[in-house]
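Asker: Turn this into a model:
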Amino acid sequence: MRNTTTALSLMALSFATVAAPVIVPDPPAIGAKGYILMDYNTGTVLVEKNADNQLNPASLTKLMTAYVAGQEVKQGNIALDDQVTISQRAWARNFPDSSKMFIEVGTQVSLNDLYRGLVVQSGNDAAVAIAEHVAGSEDAFVSLMNSWSSKLGLSNTAFSNPHGLDSNELYSTPRDIAKLSQAIIRDLPQIYPMYSELSFTYNGITQYNRNGLLRDRSLNVDGMKTGYTSGAGYSLATSATNGDMRLISVVMGSSSTKNRESESKQLLSYGFRFFDTISPTKADEKLSEVRVWMGEQDNLDVGVSEDVYLTLSKGALSNLKAVLETQGDLTAPIRKGDKVGDVIYVVDDKEVARTDLVALNNVEEGGFFKRMLDWVKRLVASWF
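Answerer: Next up is the predicted model:
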């Protein structure tokens, strides 16, 4: 079978020509023990250092606590308006020198309030109360945390409690925290807006979100979470947008609150300044027609089944092309969604990404005389 290849530039279809190339400088060098800058849509890593080193996540642990509880809400096992009875173990007085939302034993608190106490106030007491409500005990909840960690591919992460206080069995990495942050934004859109709330009042006590970048007007930050213990140092997972581009930064083991914010801002600013995330190909958009043999019709519309996102340096956008490569001669019947080849994205003759080329419609098998005619045509074509 012959392999048919069609070249196609998507520049005119999907984005404007860039007037001049942009030189990408070296990324900022910052002082945190480990850090990463990742594009949300594509997972492309723009900057990293010690991104796979196992570090103490401190209250970044609460990202997984929030994720597990959010999945339970999503699946209908619990609800945000559930009333949770606060146990002795979840009592605020058990955490005298750490962050808490000040819940009292025996009181009833809505899960919605506990969620805000967890996300906005970073309450260790809220983390325990949520864990007990979801799974019956902290230990059972920690088992859920580690199960979800495995499902999300967080290969260098282990949890031993729902709040993040120092423990030898508790560790994660900047890369894993970035992937977890990505999962929260993607999988829990009804929960994620809580991460941008600037304050929360409970029991007559107003506390302010410790993520100072939420109040930085030079960036459009809408989450995620701070972390600090004496063993972990200062950490910050941040997500910000610029147009259609969303970046996630994670710094772990910084030396101060001020530095973790400054370092995160440097990473995000670098990413937005020198890179773009574009969607050159949309789901179900016709890219081309390809020849089909033995079918009721001779041509098949082809495209992609999901929106394609690419993260590239701004200087590379003007040279982006796509090549459609079909899997040899195509023979009916063909069903909508069947893979018929690949879309290969190329910059300066270098492949930067590829995705499946799929059928956008059905092509039924042709009648006897149509199939005989196509057989003759294909035979004759093979001679040349």
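Asker: Every contact and neighbour count from this point should use C-alpha atoms.
Answerer: Noted.
Asker: what's the distance between the spatially most central residue of the chain and Tyr309?
Answerer: Per C-alpha atoms, centre = their mean, the C-alpha nearest to the average position across the chain is that of Gln182, at 2.8 Å. Counting by C-alpha to C-alpha, to the nearest Å, the gap from Gln182 to Tyr309 is 15 Å.
Asker: Please generate a structure for the following sequence too, so the two can be compared:
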Amino acid sequence: MSSRLLRRSSDRTGLSVSGLSRWCRAGCVGLAVLALGWGAMSGAHAQAPAQTVSSGLAGFSEPPPGMPPPPEIAARSFILHDLGSQQTLAVRQPDQAVPPASLTKLMTAYLVYQAVDAGQLRLEDTLPVSERAWQAAIGSGARALAAAGARLTVAELLQGMAVLGANDAAVALAEGVAGSVDDFVARMNRQAQVFGLKATQFRNPDGRAVSGQASTPRELAWIAVRLLTDFPQALTHYRQPALTLRGARHASTNLLLLRDPSVDGLQVAYADRLGYAMAATSRRPVGGSERRLVALVVGTPSAQARATETQKLLNWGYSGFDVVRLFAAGQAVSTAPVWKGSARSVPLGRTQAILVAVPRGQAARIQTTLTRQDPLLAPLAQGQTVGTLHITLGTQPWQTLPLQALEAVPSAGWLGRTWDAIRLGIQ
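Answerer: Just a heads-up that it's a prediction; the model follows:
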């Protein structure tokens, strides 16, 4: 593995102190005044929001051309994502419009865990199963989790939605979070916009087929990724192979939970135009560490085929790739010079480990290059994106990751800012 550094402007250079002093005797005062004005403009520019990579689908890209093809999967559409390396390993028709059906409940779960995290709800709080919630289950032909008028805890409703795909649980949670289904659906669509989803529109929290409710496999997979990333505690409910409630035991509708001990979620779905579909996630030990994959499979012919084809895709994702840790979490990838700051340099890196998945046996071909937004002008906030790490496999572009300042760099005093303004002007 090799690395090299590319810059968008030259390295930090300048006259020596003695050379600058001799030069200043020829008229440094006038330039100092000019430099102060220039420096004020530079400072204003430095405080503008830094350019960052979108947290939405911009980072959920197509696999590079050198990615090996997956095995034959008997499904209309699929997507496989490596959560640790943030790479998409395989796709087929990921942008076709589909009804989300019960995969809608991934967004419902996200908003419920968001409300719990914000202190709006507690898992032990009880919520009523309203007549509307009960009808959502009975009207769809699905099993109802409880009778109308019953009260269940938020945790029980979450587990019912995760294990059974219970529609009444989804509606009861929606009413408990937002006060009404309509207000909750508005939150769902606002969150879809925050995620950068362009083709997703929700009309209810449970996924029953209604006009205007639509998404794509790629966007549904992104909701699953965000649920796992932002609220990993959700797996406490999704990994359960069965639910025992009020003395009755209900088996999970996710057959993979019984077939593969590495699978610990997420949601299954069926609709006439969707076919049998599944969002699944699996975690397996690899070389002293662990890998988590997320798969979304759409358009299989049966519940058994849904489980079989999803497991085939997951197995290939583990067996066909090596994962290389390039840098640890918080480790400096590079150190960059800083102008007008209280420190002369800043380490660049990421708060999470930098991992890359490559076809098995090709790890030695990994190369890295770095581009920076030079000149870096203080103040710099910790976590501010100031560079990009480009990863290639041989000559094939493979992955691009933003790099952040690992430490904050406040502005220097007046003299330091003036000195650096002069030096930048000389360059």
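Asker: Just give the TM-score of the two.
Answerer: TM-score for the superposed chains, counting by TM-score structural alignment, normalised by the length of structure 1: 0.80, backed by 360 aligned residues with a C-alpha RMSD of 3.5 Å.
Asker: Doesn't the residue nearest to the centre of structure 1 belong to a helix?
Answerer: Yes: counting by DSSP: H, G, I helix; E, B strand; the rest coil, Gln182 of structure 1 falls inside a helix.
Asker: Nearest residue to it in space, ignoring adjacent ones along the chain?
Answerer: Among residues not flanking Gln182 of structure 1 along the chain, Tyr40 sits closest, at 6.0 Å (C-alpha to C-alpha, 6 or more residues apart in numbering).
Asker: The one you found maps to what in structure 2?
Answerer: Correspondence of Tyr40 of structure 1 to structure 2, assessed by TM-score structural alignment: Leu83.
Asker: same thing with Lys74 of structure 1?
Answerer: So Lys74 of structure 1 corresponds to Asp117, using TM-score structural alignment.
Asker: Same question for Ile185 of structure 1.
Answerer: Using TM-score structural alignment, Ile185 of structure 1 pairs with Leu228 in structure 2.
Asker: The closest residue to that match other than its chain neighbours: how many residues sit nearby?
Answerer: Distances taken as C-alpha to C-alpha, 6+ apart place Ala234 nearest to Leu228 of structure 2, at 7.2 Å, with adjacent residues excluded. Using other C-alpha atoms under 10 Å, Ala234 of structure 2 has 20 neighbouring residues.
Asker: repeat for Asn189 of structure 2
Answerer: Count around Asn189 of structure 2 with other C-alpha under 10 Å applied: 17.
Asker: and it, what pairs with it in structure 1?
Answerer: In structure 1, Asn189 of structure 2 lands on Asn146 (TM-score structural alignment).
Asker: wait, its match sits on Ala158?
Answerer: Yes: applying C-alpha atoms under 8 Å, one finds Asn146 of structure 1 in contact with Ala158, separated by 6.3 Å.
Asker: What residues does Met372 of structure 1 make contact with?
Answerer: Residues in contact with Met372 of structure 1 (C-alpha atoms under 8 Å, 6 or more residues apart in numbering) are Met294.
Asker: Tell me the spacing between it and Gly295 of structure 1.
Answerer: Taken as C-alpha to C-alpha, the span from Met372 of structure 1 to Gly295 of structure 1 is 11 Å.
Asker: do the same with Gly253 of structure 1
Answerer: For Gly253 of structure 1, the distance to Gly295 of structure 1 - C-alpha to C-alpha - is 62 Å.
Asker: now Arg175 of structure 1
Answerer: 49 Å.
Asker: what do you get for Val304 of structure 1?
Answerer: 22 Å.
Asker: what lines up against Ala150 of structure 2 once you look at structure 1?
Answerer: In structure 1, Ala150 of structure 2 lands on Thr107 (TM-score structural alignment).
Asker: and Ser150 of structure 1, how many residues sit next to it?
Answerer: Neighbour count for Ser150 of structure 1, taken as other C-alpha under 10 Å: 14.
Asker: cool, and Asp307 of structure 1?
Answerer: The number of residues packed near Asp307 of structure 1 is 12, by other C-alpha under 10 Å.
Asker: Ok, Ala147 of structure 2 next?
Answerer: For Ala147 of structure 2, the count of nearby residues is 15 (other C-alpha under 10 Å).
Asker: I'd like the secondary structure assignment at it, please.
Answerer: Classified using three-state DSSP, Ala147 of structure 2 is coil.
Asker: my read: it touches Trp134, true?
Answerer: Yes: counting by C-alpha under 8 Å, Ala147 of structure 2 touches Trp134, with 6.6 Å between them.
Asker: and Ala332 of structure 2, how far is that from Thr392 of structure 2?
Answerer: Relative to Thr392 of structure 2, and taking C-alpha to C-alpha, Ala332 of structure 2 is found at 19 Å.
Asker: same thing with Ala174 of structure 2?
Answerer: 45 Å.
Asker: Specify which residue of these two has the higher count of neighbours.
Answerer: Higher neighbour count among Ala174 of structure 2 and Thr392: Ala174, with 27 against 19, using other C-alpha under 10 Å.
Asker: Would you mind measuring from the residue nearest to Leu188 of structure 1 when sequence neighbours are not counted to Leu312 of structure 1?
Answerer: Nearest non-adjacent residue to Leu188 of structure 1, counting by C-alpha to C-alpha, 6+ apart: Gly70, 6.6 Å away. Here Gly70 of structure 1 is placed at a distance of 33 Å from Leu312 of structure 1 (C-alpha to C-alpha).
Asker: who's more crowded, the two?
Answerer: Gly70 (24 against 18).
Asker: The host helix or strand of that one vs structure 2, mean deviation?
Answerer: Using DSSP states H and E, Gly70 of structure 1 sits in helix 61-74. In the superposition against structure 2, helix 61-74 of structure 1 averages 1.4 Å from its aligned positions (mean C-alpha distance after the TM-score superposition for structure 1).
Asker: and for that helix, what are the contacting residues?
Answerer: Under C-alpha under 8 Å, 6+ apart, the answer for helix 61-74 of structure 1 is 78-80, 115, 118-119, 122, 127, 130-131, 134, 144-145, 148, 159, 162-164, 180-181, 184, 188, 191, 225.
Asker: Which of the residues you listed fall within helices?
Answerer: 115, 118-119, 127, 130-131, 134, 144-145, 148, 180-181, 184 (DSSP state H).
Asker: Let me know the closest of those residues to Leu198 of structure 1.
Answerer: Closest to Leu198 of structure 1 out of these is Val119 (10.4 Å), distances taken as C-alpha to C-alpha.
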